[in-house]
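*Asks:* please find the sequence and the predicted model below.
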Amino acid sequence: MTTALPSPRVLPHPTRDEIRLESVLHALSDPVRMRIVSELADADAALSCSRFDLPVTKSTTTHHFRVLRESGVVQQVYEGTAKMNGLRRDDLDALFPGLLDALLTAARHQGARDAV
């Protein structure tokens, strides 16, 4: 019996047990990554990378999504040629109850202050 090799289109993600608080906090300490997470939190479904209008280059955008994925904040899957992104809210809420909501609320308050 031959074992099929994993598809090169499958991206590695940490399991729930591998997600570390310091990695999540590092990932969310960047304003561009926090903006991505805020948009995902407001979305009803996964969003493609191209859906985000970010003030950085494409290569920097790729870096930000990789940091979010590798820290366990987002789940990325390919649908055809699009890389779809979803917030791992269930995992984050189970591991760090209230953290994500507190950070999203704080980011919105800061955004409102900055807009004045």
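*Replies:* Ah, there it is.

*Asks:* CA atoms for contacts and neighbours, from now on please.
*Replies:* Fine.

*Asks:* how about stretch 97-106: buried residues?
*Replies:* Residues 100, 103, 104 are the ones in stretch 97-106 that count as buried (16 or more other Cα atoms under 10 Å).

*Asks:* residues making contact with it?
*Replies:* If you take Cα atoms under 8 Å, 6 or more residues apart in numbering as the criterion, stretch 97-106 is touched by 34, 38, 89, 92, 93.

*Asks:* of those residues, which belong to helices?
*Replies:* Residues of the contacts of stretch 97-106 located in helices (DSSP state H): 34, 38, 89, 92, 93.

*Asks:* which outside residues touch stretch 68-77?
*Replies:* 10-16, 19-20, 23-24, 27-28, 33, 83-89, 92.

*Asks:* of those residues, buried ones?
*Replies:* With burial judged by 16+ other Cα under 10 Å, the buried subset of the contacts of stretch 68-77 is 13, 19, 23-24, 27-28, 33, 83-89, 92.

*Asks:* ok so, going back, tell me which of the contacts of stretch 68-77 fall in strands.
*Replies:* 83, 84, 85, 86, 87 (DSSP state E).

*Asks:* pasting the second one now:
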Amino acid sequence: MTTPAVSSRDLPHPAREEIRLAAVLHALSDPMRLRIVRELAADGDELSCSDIDLPVTKSTSTHHFRVLREAGVVRQVYRGTAKMNGLRRTDLDGLFPGLLDAVLDALARESLR
């Protein structure tokens, strides 16, 4: 069951058992979303949307973060006026062992070419 929004500032997230491989792979299939995931993984903590510099419009950036959230790849919470993003590494590693590390390793190797 998707975690419902409690207030207008709470964002719905899929529960761990609702995260599906197809949705995760779709979310990771876009270069901008991969960039977001790479930056969140490198930071290891939460980053605000504005901390991740994407060469797209704000509305397109919002779309990419929403796709990642709805797929269960990231968790988004408001802290004051900032929307903070964190990688759901524990959930993803538990459901799909090695997937996230394999994707991040492939990105690193690709950037060296």
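*Replies:* Done, it's in. The structure presented is a predicted model; accordingly, all values stated were derived computationally and were not measured.

*Asks:* any idea what the TM-score is?
*Replies:* The TM-score (TM-score structural alignment, normalised by the length of the second structure) is 0.94; 109 aligned residues with a Cα RMSD of 1.0 Å.

*Asks:* related to what we said a few turns ago, got the buried residues of stretch 97-106 of the first structure as JSON lines, with secondary structure and distance to residue 75 of the first structure columns?
*Replies:* Conversion of the buried residues of stretch 97-106 of the first structure to JSON lines gives the following (DSSP: H, G, I helix; E, B strand; the rest coil; distance: Cα to Cα, whole Å):
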{"residue": "100", "secondary structure": "helix", "distance to residue 75 of the first structure": "15"}
{"residue": "103", "secondary structure": "helix", "distance to residue 75 of the first structure": "19"}
{"residue": "104", "secondary structure": "helix", "distance to residue 75 of the first structure": "18"}
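
*Asks:* JSON lines for those, including distance to residue 110 of the first structure?
*Replies:* As requested, the buried residues of stretch 97-106 of the first structure are arranged in JSON lines below (distance: Cα to Cα, whole Å):
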{"residue": "100", "distance to residue 110 of the first structure": "15"}
{"residue": "103", "distance to residue 110 of the first structure": "10"}
{"residue": "104", "distance to residue 110 of the first structure": "10"}
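
*Asks:* spatially nearest residue to the spatially most central residue of the second structure (excluding sequence neighbours)?
*Replies:* Residue closest to the average C-alpha location in the second structure (Cα atoms, centre = their mean): residue 74, at 3.2 Å. The shortest distance from residue 74 of the second structure to any non-neighbouring residue, by Cα to Cα, 6 or more residues apart in numbering, is to residue 87 (4.4 Å).

*Asks:* distance of that neighbour from residue 39 of the second structure?
*Replies:* Distance, residue 87 of the second structure to residue 39 of the second structure, using Cα to Cα, to the nearest Å: 10 Å.

*Asks:* and what of residue 55 of the second structure?
*Replies:* Distance of residue 55 of the second structure to residue 39 of the second structure, computed by Cα to Cα: 14 Å.

*Asks:* ditto for residue 51 of the second structure
*Replies:* Distance from residue 51 of the second structure to residue 39 of the second structure, counting by Cα to Cα: 9 Å.
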